[in-house]
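Engineer: after the sequence you'll find the predicted model.
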Amino acid sequence: MSGIIGKKVGMTSIFDAEGKNIPCTVIEAGPCVVTQVKTVETDGYAAVQLAYDEKKEKNTTAALKGHFAKAGTAPKRKMVEFKYFEVEKTLGEVVDVTLFEEGDYVDVVGTSKGKGFQGVVKRHGFGGVGMQTHGQHNRMRAPGSLGASSFPSRVFKGMRMAGRTGGSRVKIQNLQIVKVFAEQNLLVVSGSIPGAKGSYVLIEK
């Protein structure tokens, strides 16, 4: 599966030919450098490793400096492997937005915004107590009963309770590419994608 690493820039909207307003997300995609080509003979599987977003050499370990030097590129912040790349790639080759065309459908992977520790209403969509009545006290957003007492005398695994919300890997599938700006390395895809502005995303073709 071909792909590229990018950054979420933000959201905008575009009018189509029929005058319909389409909400879109702008992604700065690449350019990425091929820093390793894995093969079945040497690594046990075939994959292409891409690197994106330059960083200072002083913040790079000696092992990674040598790894990037083999590809003839400066140290990068983000490295991702893509299996089953459609087009054969060579070490040091640059992959940019020309990999995509307007009208293509892609899957976008990102890390959702972290919400911290949240209750069941926000985390799982519980309705809570609709109206407060006599005797109700601080029960509006409470989770309610968790389980039986004497049997089974425990709470089952998977019980929807309060806890850490967000900050997880999320894939949004079948987003259409509306515009490709090759000079600025920008992709405009329909719909929203997970993550905050400036966060890394993977665009899979």
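Structural biologist: That came in fine, so what should we check first?

Engineer: C-alpha only now, for contacts and for neighbours.
Structural biologist: Will do.

Engineer: tell me the helix or strand right after the longest helix along the chain.
Structural biologist: Ordering each helix of the chain by length in residues (DSSP state H) puts helix 62-71 first. Later in the chain than helix 62-71, the nearest helix or strand by DSSP states H and E is strand 76-83.

Engineer: and that following strand, how far out from the chain middle?
Structural biologist: How far strand 76-83 lies from its chain's middle: 13 Å, per CA atoms, centre = their mean, to the nearest Å.

Engineer: could you measure from the spatially closest residue to His67 that is not a sequence neighbour over to Lys76?
Structural biologist: Excluding its sequence neighbours, the residue lying closest to His67 (CA to CA, 6 or more residues apart in numbering) is Thr35, at 7.4 Å. Plainly put, Thr35 is 10 Å away from Lys76 if you go by CA to CA, to the nearest Å.

Engineer: over to Gly125?
Structural biologist: From Gly125 to Lys76 the distance is 40 Å (CA to CA).

Engineer: between the two, who's got more neighbours?
Structural biologist: Lys76 (21 against 9; other CA atoms under 10 Å).

Engineer: assign a three-state SS to the residue nearest the centre of the chain, would you?
Structural biologist: The chain has Gly110 as the residue nearest its centroid, 0.9 Å off, counting by CA atoms, centre = their mean. Judged by DSSP: H, G, I helix; E, B strand; the rest coil, the three-state class of Gly110 is strand.

Engineer: quickly note the distance from the residue in the chain sticking out farthest from the centre to Phe100.
Structural biologist: Here the centre of the chain is the reference, and by CA atoms, centre = their mean the most remote residue is His134, at 46.9 Å. As for His134, its distance to Phe100 is 62 Å (criterion: CA to CA).

Engineer: against that first model, consider the following:
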Amino acid sequence: GYNAVQIGYEEVPERKLTKGQRGHLSKAGTPQVRRLRELRYSNTPEFAPGDVIKADIFADGDFVDVVGISKGKGFAGAVKRHGFAGGPKTHGQSDRHRATGSRGAGTTPGHTFPGSKAPGQMGNHRVTIQNLKVALVDAERNLLAIRGSVPGPRGSLVLVREAVKKSKG
């Protein structure tokens, strides 16, 4: 097994949840919440069911990882998505200027390998930005100011957790 704690956010009326969600939350004796995330803990957490976790669990100078959904850019070609150079603009080329070019070897292996860089959906993926420094903790207003880039558009939900690769400052 492993040690973990489930964190809920955004209280909603019971009718807005599925029967399974209602049962899970009522069994724990916690408020009915829309969003639920599980975070692993290396040691036993000091939280009891129903506890409210505020921003003051972090301190100025701590390093954190921020997880969120990046801004969606839609379907993008290989030049925009992966920085491909494209083909020559002259010397008789037509409609090859922003094409991917050769995609693989010859008859053997006879197919394109999975994971190769190609056009497709750009953005709108789960992204973790690591080792960001906490600039300010405002306990009164329950605010956390973080120095650096945070994934996603304004107003999107992010998960802030202790940095995995860096210790406290």
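Structural biologist: Here it is on my side, so go on. The model shown is predicted, which means the values in this text are computed figures rather than measured ones.

Engineer: show the contacting residues for the residue nearest to His67 of the first structure.
Structural biologist: Shown in contact with Thr35 of the first structure (CA atoms under 8 Å, 6 or more residues apart in numbering): Gln49, Leu50, Ala51, His67, Phe68, Lys70, Ala71, Leu91, Gly92.

Engineer: residue in the second structure paired with the last one?
Structural biologist: In the second structure, Gly92 of the first structure lines up with Gly50, judged by TM-score structural alignment.

Engineer: identify the residue spatially nearest to its match, adjacent ones excluded.
Structural biologist: Nearest to Gly50 of the second structure is Thr30, by CA to CA, 6+ apart, at 4.9 Å.

Engineer: could you check the angle strand 76-83 makes with the longest helix of the first structure?
Structural biologist: Between helix 62-71 of the first structure and strand 76-83, the angle comes out at 70 degrees (axes from the mean of the first three to the mean of the last three CA atoms, to 10 degrees).

Engineer: for Ala148 of the first structure, what are its contacts?
Structural biologist: Arg154, Val155.

Engineer: map it across to the second structure for me.
Structural biologist: Using TM-score structural alignment, the partner of Ala148 of the first structure in the second structure is Ala105.

Engineer: repeat for Arg160 of the first structure
Structural biologist: So, by TM-score structural alignment, Arg160 of the first structure is matched to Lys117.

Engineer: list the contacts of that match.
Structural biologist: Contacts for Lys117 of the second structure (CA under 8 Å, 6+ apart) come out as Ala78, His82.

Engineer: may I ask which helix or strand encompasses it?
Structural biologist: Per DSSP H and E, Lys117 of the second structure falls between elements, in no helix or strand.

Engineer: for it, give its distance to Gly74 of the second structure.
Structural biologist: 16 Å.

Engineer: how far away is Gly92 of the first structure from Val34 of the first structure?
Structural biologist: Gly92 of the first structure is 5 Å from Val34 of the first structure, by CA to CA.

Engineer: now the common contact residues for those two.
Structural biologist: Common neighbours of Gly92 of the first structure and Val34, using CA under 8 Å, 6+ apart, are Ala71.

Engineer: between those two, tell me which one has more neighbours.
Structural biologist: Val34 (24 against 19).

Engineer: quick check: the longest strand that the second structure contains aligns to which part of the first structure?
Structural biologist: Taking DSSP state E as the criterion, the second structure has its longest strand at strand 126-138. Strand 126-138 of the second structure lines up with residues 169-181 of the first structure when matched by TM-score structural alignment.

Engineer: contacts for the matching stretch?
Structural biologist: 97, 100-112, 186-191, 193-194.

Engineer: what's stretch 139-148 of the second structure in contact with?
Structural biologist: Lys54, Ala55, Asp56, Leu132, Lys133, Val134, Ala135, Leu136, Val137, Asp138.

Engineer: start to end distance for that stretch?
Structural biologist: Using CA to CA, the two ends of stretch 139-148 of the second structure sit 21 Å apart.

Engineer: and the match of Ala148 of the first structure, how far is that from Ile53 of the second structure?
Structural biologist: Applying CA to CA to Ala105 of the second structure and Ile53 of the second structure gives a distance of 54 Å.

Engineer: and Gln176 of the first structure, how close does it get to Tyr52 of the first structure?
Structural biologist: Gln176 of the first structure sits 23 Å away from Tyr52 of the first structure, going by CA to CA.
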